[in-house]
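> test case, fold it:
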Amino acid sequence: MPSFKAALSKPFAKYVAKRIQKWSSKPIETQQKVFENLISEATHTAFGKDHNFSAISTYADFQSKVPIRDYEELKPYVERVVAGEEDILWKGKPIYFAKTSGTTSGAKYIPITKESMPTHVEAARNAILMYIHETGNSKFVDGKMIFLQGSPILEEKHGIKLGRLSGIVAHYVPKYLQKNRLPSLKTNCIDDWETKVEAIVDETINEDMSIISGIPSWVQMYFEKLVEKSGQNVGDLFKNFNLFIFGGVNYEPYRAKFENLIGRKVDSIELYPASEGFFAFQDKQNERGMLLQLNSGIFYEFVEADHFFEDNPKRLTIADVKLSVNYVMIISSTAGLWAYNIGDTVEFTSLKPYRVIVSGRIKHFISAFGEHVIGKEVEQALKEATEGTSISVNEFTVAPQISPEEGLPYHEWLIEFENEPDNLDELIIALEQSLQQQNSYYLDLIKGKVLRPLLVTKLKRWISNLYEIDWKIRRSK
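Model (predicted):
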């Protein structure tokens, strides 16, 4: 017999699914309402006054008055918010700062407001409810759940709490899940990740785990330690573990490794959360892509990645996007981010409803010679080249070798193998063929003898750790 909680989840999931269907079936109208609300609410902020929001009545007006910015360009406004000023980017003060790593100026402080915070929580909840609605499976809500995340201990800056997004969200786990949730608060507050994972293993190894959630690289370490300590596959150790929830990075490079560690296939839900907003989640098990959250206080714009670095690239709304085109995603939101470049590139897999996959980072590409090789293409090449083989990869990165001691320039792949290829040359040929098929710019440069075919350098584990690689592709300078 299912518990009362499991039984109640089904009608609630049905209710949420109807609400989602209502706005997702009217995407243009939904985004227009979000746009109008954002402009109206922020008209009297410092940013709104500086950009004459009172004169904005159309998207064309917005485009002409609000240029695309990244964090560095928005930073003067953010610094005023951090200093304690009110009504700068959004009305009042934010309730949190999500602290993230910056590339050129140290830490970044992303505001989270009382209007934007609920969208993070609701989207994560709705992802699980949509799974229940589709599959009818709700038994897992009675088992133990683990969400591998950052420390929930928050600092404070001028009366505003700050911490990692996952640590902030930890404070919003619903009460009805608290009894099922692991690890303990004491363990969750451990800063050192190695120590924390060991403590999590000790707390969970004898529990009935049904949901496991986290960034794949974090979860992989947890699984490896579970297998090492128990001598069993994760799927045998946790017989009722049937749902893996993940986000943060592309899962495909991890999939084979996870299936080996688990020992069987489990259902999964992909999420697309970020400090700047919760953008999408997987709403169907057999559909490629994640449902774009058009009703979450976020107005989306898109710029074709191939043209992004041109002067005044064309900005599009969802009404104008096409399938299978690589777009840089730009957002304006109730967190007070305006025409903000989050740095991600996405592709649409469906327009009815709007579903996306994350194809990479606009800064994570190689174009030292105009080849425009993006992270997604590199990951796809590695997947195709190793599929059906015994080759297993732990970490990798790719960078251009611009001035080799001899011969033409080339792309160098630095790979740490779990299981090495029997024939490295065959792997190189397969990688090269896949890249040439995916990317016509790269193919033309090879044919034109501007580049020579790629090379692979094998790395030992201790060397790759120094690079701190997490399946990311370095941008050529």
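> contacts and neighbour counts: CA atoms only from here.
Fine.
> and the residue lying closest to residue 105 once chain neighbours are set aside, what element?
Among residues not flanking residue 105 along the chain, residue 72 sits closest, at 8.0 Å (Cα to Cα, 6 or more residues apart in numbering). Element membership for residue 72 (DSSP states H and E) is helix 71-82.
> next one: the longest helix seen in the chain to chain centre, how far?
Secondary structure of the chain per DSSP state H: the longest helix is helix 4-24. Counting by Cα atoms, centre = their mean, to the nearest Å, helix 4-24 is centred 25 Å from the centre of its parent chain.
> likewise stretch 355-373?
Distance, centroid of stretch 355-373 to centroid of chain: 15 Å (Cα atoms, centre = their mean).
> buried set for it?
Residues of stretch 355-373 classed as buried by neighbour count (16 or more other Cα atoms under 10 Å): 355-368, 371-373.
> for the protein, which strand is longest?
Secondary structure assigned by DSSP state E gives strand 340-351 as the longest strand of the chain.
> next secondary structure after that one?
Taking DSSP H and E, what comes next after strand 340-351 is strand 354-361.
> now do that following strand against strand 340-351, angle only.
130 degrees (axes from the mean of the first three to the mean of the last three Cα atoms, to 10 degrees).
> which helices and strands does strand 354-361 pack with?
strand 290-292, strand 340-351, strand 373-374, helix 375-386 (3 or more Cα pairs under 8 Å, 6 or more residues apart in numbering; DSSP states H and E).
> for residue 235, see how far away residue 263 is.
As defined by Cα to Cα, to the nearest Å, residue 263 lies at a distance of 6 Å from residue 235.
> again but with residue 90, I slipped
47 Å.
> who has more neighbours, residue 263 and residue 235?
residue 235 (20 against 14; other Cα atoms under 10 Å).
> to check against the first, give me the structure of this:
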Amino acid sequence: MISLKSALAKPFAKRVYKKTQKWVNKPVETQEKVFKELIATASSTIFGKDHDFISINSYKDFVKRVPIRDYEALKPYVERVVAGEENILWKGKPIYFAKTSGTTSGSKYIPITKESMPSHVEAARNAILMYIHETGNAKFVDGKMIFLQGSPILTEQNGVQLGRLSGIVAHYVPKYLQKNRLPSWKTNCIDDWETKVDAIVEETLPEDMTIISGIPSWVQMYFEKLQHKTGKKVGDIFKNFNLFIFGGVNYEPYRAKFENLIGRKVDSIELYPASEGFFAYQDKQNEKGMLLQLNSGIFYEFVKADTFFDENPERITIKDVEVGINYVIIITTNAGLWAYNIGDTVMFTSTKPYRVIVSGRIKHFISAFGEHVIGKEVEQAMQEATVNSNIRVSEFTVAPQINPLEGLPYHEWFVEFENEPENISALAKKIDQSLQKQNSYYFDLIDGKVLQPLKITIVQKGGFQNYMKSIGKLGGQNKIPRLSNDRKIVDLLG
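This next block holds a predicted model:
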């Protein structure tokens, strides 16, 4: 028998789909409208006055007046907002600060305003509704759903609530989902990640879980604990679990491991959320890439990643982007971030509609020898090398070995295996061939005998979790960088 809730989900999903198509079919006009509204709304703010918003009549004017900034460069303005001043980056005061742990600048305080908050909630909801519209599957809305996330406990700073983004969003779960949602408030508030996951295992075991959501590496930890406790596959524990929702990292390196832990294939939806905005979500099961949110109070600019560190790199809008090029994504938002570099790189998989994949971080690359290898390339190389094999990788990261004890320098891959391959050097060779195929600079360096082919160093089981624990970043939204230009991470891997 169909429940009322799942019966109502389908017409609601259809309505959201139609509404979405309106802006999907007018992408450039939608972005121009967002741009004009942002400039008009903030022209009387301190930032608006400092950058002469009143005389900005075109995107060209904006580029002249507003330089690209990262958090460090925007910090003098943010500090005034944190101190309680009004009308600095956006009208009035923000309603929240999403506190994130920056790698270089300590804690970051990212403003969330009453205008920007709804898009954080609606985009996640719409991703599920688009899935229902496409597949006709709405049965899961009657089961229990879980999102592995940070604590919802908020503190206050000069009249503004402060917390992790996932904790803030927890306060906006719609009433009709409250009864279905796990973990309980009490469990969600546990700070220690391992204790929290243990409590989540106890709470979810007797339930009919239909949706499980979170960053793959931390969901993997939850799955492993479930399996350890019961001796069963996750899909046997939760017979109706058929939808995995994830964001933050590429799922492909984890897919084989997950299917083994679950015991079968399940549908998945990829999200691209950040404290600075909810940028994209997967809108089609069989299309690569996520639908860029063009109508959510965010104006996007793009800079080719290989020109980003030039003196004056060219900035473009969506109408000039091309498929398959690695771009740094720059955002201007109704939370008061202006030409802001969030540090991510993306590639377009389609421009009709505009869909993206996250290809890495502009700071997370290896170019110790001029090769500029990026996250997407190492993940694809690992995937190609292990596909159709029984090799399962738990986690990996890559660093340059500039001063080897003998021979030429090389890329060193630190890999934690679920089950180790019989022939490590054969796997290394496959990965290396894939990387050479994808990256012509890397190929030239190997071919020209500047580098020797990559080598794999096996990390003991639990090594990556122990590393994250040792730096105080176990759990939540924290993730291991896929690659680094130095050996700071790998020197700490036990």
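> quick one on the thing from earlier: buried stuff in the longest strand of structure 1?
340-342, 344-350.
> could these go into TSV alongside distance to residue 137 of structure 1?
Shown next, in TSV, are these (distance: Cα to Cα, whole Å):
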residue	distance to residue 137 of structure 1
340	38
341	38
342	35
344	33
345	33
346	30
347	30
348	28
349	26
350	25
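> which among those gets closest to residue 169 of structure 1?
Among these, residue 342 lies closest to residue 169 of structure 1 (Cα to Cα), at 19.7 Å.
> list the residues that contact that closest one.
70, 276, 329-331 (Cα atoms under 8 Å, 6 or more residues apart in numbering).
> apply 7 Å and report the result again.
70, 329-330 (Cα atoms under 7 Å, 6 or more residues apart in numbering).
> and the helices in the stretch 301-450 of structure 2, which stretches?
Under the criterion DSSP state H, counting those that start in this stretch, the stretch 301-450 of structure 2 carries helices at the ranges 375-386, 424-438, 440-447.
> using TSV, lay out these together with distance to residue 6 of structure 2 and mean neighbour count.
Output for the helices of the stretch 301-450 of structure 2, formatted as TSV (distance: least, Cα to Cα, whole Å; neighbours: other Cα atoms under 10 Å):
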stretch	distance to residue 6 of structure 2	mean neighbour count
helix 375-386	37	20
helix 424-438	45	18
helix 440-447	51	17
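> from residue 386 of structure 1, how far out is residue 295 of structure 1?
40 Å.
> cool, and residue 404 of structure 1?
27 Å.
> cool, residue 22 of structure 1 as well?
Taking Cα to Cα, one finds residue 22 of structure 1 at 42 Å from residue 386 of structure 1.
> next: residue 347 of structure 1.
24 Å.
> centroid-nearest residue for structure 2?
residue 248 (2.4 Å; Cα atoms, centre = their mean).
> and for the nearest residue to that one once chain neighbours are set aside, the neighbour number?
Once flanking residues are discounted, residue 248 of structure 2 sits nearest to residue 215: 6.0 Å by Cα to Cα, 6+ apart. As a burial measure, residue 215 of structure 2 scores 22 neighbours (other Cα under 10 Å).
> the one 4 residues further on too?
With neighbours defined by other Cα under 10 Å, the count for residue 219 of structure 2 comes to 20.
> buried residues in the helix or strand hosting it, which are they?
Per DSSP H and E: residue 219 of structure 2 is located in helix 216-230. Going by neighbour count (16+ other Cα under 10 Å), the buried part of helix 216-230 of structure 2 is 216-227.
> again with stretch 51-58 of structure 1
Quick answer for stretch 51-58 of structure 1 (16+ other Cα under 10 Å): 51-53, 56.
> could I get these as a markdown table with secondary structure and distance to residue 184 of structure 1?
Below are those laid out as a markdown table (DSSP: H, G, I helix; E, B strand; the rest coil; distance: Cα to Cα, whole Å):
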| residue | secondary structure | distance to residue 184 of structure 1 |
| --- | --- | --- |
| 51 | coil | 47 |
| 52 | coil | 49 |
| 53 | helix | 47 |
| 56 | coil | 49 |
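> okay if I get those residues as JSON lines plus distance to residue 442 of structure 1?
Shown next, in JSON lines, are the buried residues of stretch 51-58 of structure 1 (distance: Cα to Cα, whole Å):
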{"residue": "51", "distance to residue 442 of structure 1": "41"}
{"residue": "52", "distance to residue 442 of structure 1": "44"}
{"residue": "53", "distance to residue 442 of structure 1": "43"}
{"residue": "56", "distance to residue 442 of structure 1": "42"}
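> picking up where we left off before, give me the mean deviation of the helix holding residue 219 of structure 2 from structure 1.
Helix 216-230 of structure 2, aligned to structure 1 and superposed, deviates on average by 1.1 Å (mean Cα distance after the TM-score superposition for structure 1).
> so for the helix or strand that comes right after that helix, what gets flagged as buried?
Note on helix 216-230 of structure 2: by DSSP H and E, the next helix or strand toward the C-terminus is helix 234-237. Buried residues in helix 234-237 of structure 2, defined by neighbour count with 16+ other Cα under 10 Å: 234-235, 237.
> now for helix 234-237 of structure 2, which elements pack on it?
Contacts defined by 3 or more Cα pairs under 7 Å, 6 or more residues apart in numbering; DSSP states H and E place helix 234-237 of structure 2 against helix 252-262.
> state the span of structure 1 onto which the helix it packs on is aligned.
Aligning helix 252-262 of structure 2 against structure 1 (TM-score structural alignment) gives residues 252-262.
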